[in-house]
Each structure stands twice: as structure tokens, then as C-alpha cells.
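Novice: Show me how the following folds:
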Amino acid sequence: MNRCVAILGGTGEARELAAELAGHRATRVISTLAGRVERPRMPTGEVRVGGFGGPLGLADWLAAEKVTAVVDATHPFAERISASAAKAARYAGIPLVLLRRPGWTPGPGDDWHWADSLAEAASMLPGLGRRVFLTTGRQGLAAFARSGRWFLIRCVDPPGLPLPARKELILSRGPYTVDGERELMTTHDIDLLVTKDSGGDQTAAKLTVARELRIPVIMVRRPTPPDVPIVATVDEALSWLGSAGG
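Specialist: Predicted structure coming up:
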């Protein structure tokens, strides 16, 4: 084979890219998953599950597998993984590109309030709502544990403690529909949505419903990405691999 591409995955874009590359006979594709999700959606081709022990461990693995290019297609909020990958690629002398879907943008009728962290989002709850739909994932929920508000918490896997005292927990995985999100939010009398700027279509329906129902949204900003080339689509990642990516 002429090249070996490592895809740091866990997103729909990572799976789409792996499927596209799997049909290239001259390319070996290895997808890596952090192993934090109990039942991940597996990509096409070779898959490695688990951590690397930091940038040096990842750099050693890249060298051992003779990887020629790295595509970081992790979640927009996987800040530590992306930073580690950028360092590892530099250590190993291997080109890396960040595949990052565009974030969401507010439109007419939206009432968005931006926060730089989950802690800041929690501090913004007073005055905005009393029954909160919390869709920020299972990590970091401790920021809301001392709030006296009622929470509808939705995440893929069971979260750890501490959690808010007044809550209902839903374990669910997208994609979600507008009709389904409308029923969920009206049934639970939701008057505030707290979410992260993950972008993409799979979980955007809640934002449409919030607009329809005139529900305010606290939107947590994405962390600053590492200083590496960035592409927004799978097609752009394929073009990068065909040129700078080897």
C-alpha cells in the first residue's frame, strides 16, 4: 500500500471518511476511538479502541503503524485529544488535518446566550428558565449539580456523579427529529435549553423547536482548535489527503 491514514474518530464525519477511503486499494485506513462510549458506532475497516498515553504514546503508535497522514475527526469539544494529536503529529513528522464540521449560528427568532464554559452556562440559569433541557453530554454535569432548577438530562451513556437533585435522565442517541423534540420539550414543560455548539444536523432539531416555542438557548462555545490545517467537510478532507496529506 502507498499510504496509511489514521482517522481519530467518533463522529459521523469520521465514519463517512473511513467508508470513502476503504474503497481505495492503495490506502490502509485505521480508525481510532477513545473508548468513552459504551456502544460506539463502528466505522468501516480497521479500528483501534483506547487511549495512547499522551502525545508521545500517540507519536510512537503512528510511527509503528507507518502512518503517513492523520485526520483528526473527533468531536468539536474533544479539546485534549485534538491538542494531543497535533503535538504527536509534529513529533512524528506526519501531516495532520482537523476535520471539524461548522458550528451552529442563530437565525431570526432565536434567543441565544453564549457561554464560554459549562460553569458559566450554569451561572446564567437564573432569570432564563426554571425547567431546563440539558444536552451537553455526560461529562461536566457537576457544574449544574447545585442548581435548584429542574433538569431533563439527555446523554448517550449514564453520567457520573454529582448530578442535579431535581432531574429526569434520558439515555438516547441521535439523530433526532423536530416532531420528537417538540413532543419531548412540551411534555416536560421545558422553558430553557442548554447545549454545546456541536454543529451538524443530527442534533439540530432541538434548536428548531426552541425557536418555534420561543425558548431561550444557552449555547456553550467551542474550545479554540489547535494551530493546524482545518477542513469543514469529508470532501475537503479527501482533497487534503490527495495533496498535502500524501
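Novice: Only C-alpha atoms from now on, for both contacts and neighbour counts.
Specialist: Noted.
Novice: counting residues per helix, which one in the protein is longest?
Specialist: The single longest helix within the chain, with elements called by DSSP state H, is helix 79-92.
Novice: How are the helices of the chain distributed by residue range?
Specialist: With helices called from DSSP H, the chain shows them at 12-22, 55-64, 79-92, 118-123, 178-187, 205-212, 234-242.
Novice: about what we covered before: which residues does the longest helix of the chain contact?
Specialist: Applying Cα atoms under 8 Å, 6 or more residues apart in numbering, the external contacts of helix 79-92 come out as 54-60, 62-63, 70, 72, 74, 95-96, 223-228.
Novice: Would you do the same for the sequence below? I want to compare the two.
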Amino acid sequence: MRLLLLGGTGEARALAARLHDEVEVISSLAGRVPDPALPVGRVRIGGYGGAAGLRDWLTDNAVDAVVDATHPFAATITAHATAACRASQVPHLVLARPAWAPGRAVVVGSDVEAARVVAERGHRRVFLTTGRSGTAAFAGVDAWFLIRAVTAPDPDTLPADCELLLSRGPYHVDGERDLLQRYGIDVLVTKNSGGAMTHAKLDAAADLGVAVVMVERPPLPDGVEVVATVDEAVSWVRAREVSAS
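Specialist: Take a look at the predicted model:
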């Protein structure tokens, strides 16, 4: 059985490690991170040319099933994978880690709306953790920003008054609490990425009474099959393997 595994997430790496002795796993990474954490086994880096290109790639490479374990905000590749798998009649699963409970956070629908909330509420010291693509919306906000990302954003997208912190999780509550206190942060801006790797910032913000603005994740395409854990994804792949044999 040949499985295409989409994603550069921790869940994708864990799934590749679980399955690489059982099926042929091709892990696919977008290539936007210059030094990604690589999974075990075969890795493909780069795009496909949209849904049609991915459909052709699935056919040309005789792929038996696709698991999409991309980041919850990677909506474009998820939409393309859904369309490509339906067109080529390849079984398709989305592994989507559970979202965080927003608690007392202000929930918004986009980076632009998050920037508006920060400005309207007069926040002055912002911990921005929405990733390298999320900084442009805040460029015109009159505040100081601590921006944490795995890869440096384009300098043209950065707010005028900011400090850049390049870092990759996991993070721990004590360290996050220290960071918020050291920089005098009064609001945390985050995407609802879910998972345990970066949840500590929410715990630290709650401990210190720091406000939270949370960008809700985009909806999944209608009709996709979804599981929440690596164990469930392993079971799904094994069931497809039995069917294929």
C-alpha cells in the first residue's frame, strides 16, 4: 500500500513513524520552512500545482490513500486534497487535532479582525504568535510587538515597533509565564491551532490575567472524513490496507 501523508506537523511525523514499517509512506511538506523537522521515510517537498496537479500526481504515482495531517490553518492544501481525492476516487482522511477551548479569549475570524480588536482595546504590549504569514495585518497597529515564529516573516510585513523571536515548540508554562512577565505583555494573539505543543502560552496568560485574542480555525470541506488522533489515523490506514490486499 502506498500512502501520501500531507503535513509538517508533529502528528504527521508521529503517524509516519507508526506506519513506515507497515506501508509505503510518502510524507509531503510544503517547503515554506527552510529547516523543517523531517519525518522518517521518504519525503517530498514542494507544491503540486493546485487540485488538478495533485490529482494527476496521485494517479501517476499509484497512491492508494491520502491522510491530510497538515496544520489546521492550511486550508488551501486541505481543499485541494479533498477535490483531488474525490476526482481520483482515492480514500482520503483528515487528521485534525482538537481545537482549544477559547475560555475567556476574544474569538475572531481573521488576522485582520484580531488586529482591529487589539487596536480598539488599546493594548500596548502584544505577544503575536500567529506565524510568519500573520504579521502583515498588524503592521499599522500602534503598539509594541513580541513576534514569535519558526521562520522569520518578510521584513516588509512587520509592525514598526517589534522584536522577533525565532523559536520552535514545545513550550512549557514556566517559560511562557516568564516570557510574558519579562516583556510586560498585556495581550496574547494566537491562532486556535490546538494540540499540546503550544498550549502553555494560554495557561501562562490565564495565570497572569493577560488578555487573549484567538483567531478561529477555518472550517474543513464538507463531507470529509475526520479523526482527532494519531491512533485513529493508524486504524484507518490499516483498514484501507486490508481492503487493498
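Novice: Please state their TM-score.
Specialist: The TM-score (TM-score structural alignment, normalised by the length of structure 2) is 0.95; 239 aligned residues with a Cα RMSD of 1.1 Å.
Novice: ok so, going back, where in structure 2 does the longest helix of structure 1 fall?
Specialist: Mapped onto structure 2 using TM-score structural alignment, helix 79-92 of structure 1 covers residues 75-88.
Novice: What is the neighbour count of Thr105 of structure 1?
Specialist: 9 (other Cα atoms under 10 Å).
Novice: same question, Thr76 of structure 2
Specialist: By the criterion of other Cα under 10 Å, Thr76 of structure 2 has 11 neighbours.
Novice: Likewise for Val194 of structure 1?
Specialist: Neighbours around Val194 of structure 1, by other Cα under 10 Å: 24.
Novice: Same question for Ala105 of structure 2.
Specialist: A count of nearby residues for Ala105 of structure 2, using other Cα under 10 Å, gives 18.
Novice: For it, what is the corresponding residue in structure 1?
Specialist: By TM-score structural alignment, Ala105 of structure 2 lines up with Trp112.
Novice: hang on, isn't its match packed against Val217?
Specialist: Yes: with contact defined as Cα atoms under 8 Å, Trp112 of structure 1 reaches Val217; the gap is 4.7 Å.
Novice: show me what contacts the residue sitting nearest the centre point of structure 2?
Specialist: Nearest to the mean C-alpha position of structure 2, by Cα atoms, centre = their mean, lies His71 at 2.6 Å. Counting by Cα under 8 Å, 6+ apart, His71 of structure 2 touches 7-9, 96, 193.
Novice: what does Val141 of structure 2 give?
Specialist: 115, 118-119, 159.
Novice: Mapping onto structure 1, list which of those residues remain contacts.
Specialist: With the contact criterion set to both residues aligned by TM-score structural alignment, their matches' Cα atoms under 8 Å, those that also touch in structure 1 are 115, 159.
Novice: Just put the contacts of Val141 of structure 2 in CSV and tack on neighbour count and distance to Leu166 of structure 2.
Specialist: Formatted as CSV, the contacts of Val141 of structure 2 follow (neighbours: other Cα atoms under 10 Å; distance: Cα to Cα, whole Å):
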residue, neighbour count, distance to Leu166 of structure 2
Ala115, 20, 21
Val118, 23, 22
Ala119, 16, 25
Pro159, 20, 16
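Novice: Please report the distance of the alignment partner in structure 1 of Glu232 of structure 2 from Val71 of structure 1.
Specialist: Structural alignment (TM-score structural alignment) places Glu232 of structure 2 against Glu236 in structure 1. Distance, Glu236 of structure 1 to Val71 of structure 1, by Cα to Cα, to the nearest Å: 11 Å.
Novice: which residues of structure 2 fall in strands?
Specialist: Secondary structure of structure 2 by DSSP state E: the strands cover 2-6, 24-29, 42-45, 65-68, 92-95, 106-108, 125-129, 144-149, 162-166, 187-191, 211-215, 225-227.
Novice: Reformat these as a markdown table; add distance to Leu202 of structure 2.
Specialist: Shown next, in a markdown table, are the strands of structure 2 (distance: least, Cα to Cα, whole Å):
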| stretch | distance to Leu202 of structure 2 |
| --- | --- |
| strand 2-6 | 28 |
| strand 24-29 | 28 |
| strand 42-45 | 32 |
| strand 65-68 | 26 |
| strand 92-95 | 23 |
| strand 106-108 | 13 |
| strand 125-129 | 11 |
| strand 144-149 | 14 |
| strand 162-166 | 18 |
| strand 187-191 | 8 |
| strand 211-215 | 8 |
| strand 225-227 | 24 |
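Novice: For Ala239 of structure 2, which of the ones you listed is the nearest?
Specialist: Nearest to Ala239 of structure 2 among the strands of structure 2 is strand 65-68; the distance by Cα to Cα comes to 10.9 Å.
Novice: For that closest one, give me the average deviation versus structure 1.
Specialist: The superposed strand 65-68 of structure 2 is, by mean Cα distance after the TM-score superposition for structure 1, a mean 0.2 Å from where its aligned residues fall in structure 1.
Novice: what packs against that strand?
Specialist: With contacts taken as 3 or more Cα pairs under 8 Å, 6 or more residues apart in numbering; DSSP states H and E, strand 65-68 of structure 2 sits against strand 2-6, helix 75-88, strand 92-95, helix 230-244.
Novice: contacts for that strand?
Specialist: Strand 65-68 of structure 2 is contacted by residues 2-7, 78, 81, 85, 90-95, 233, 237, 240 when judged by Cα under 8 Å, 6+ apart.
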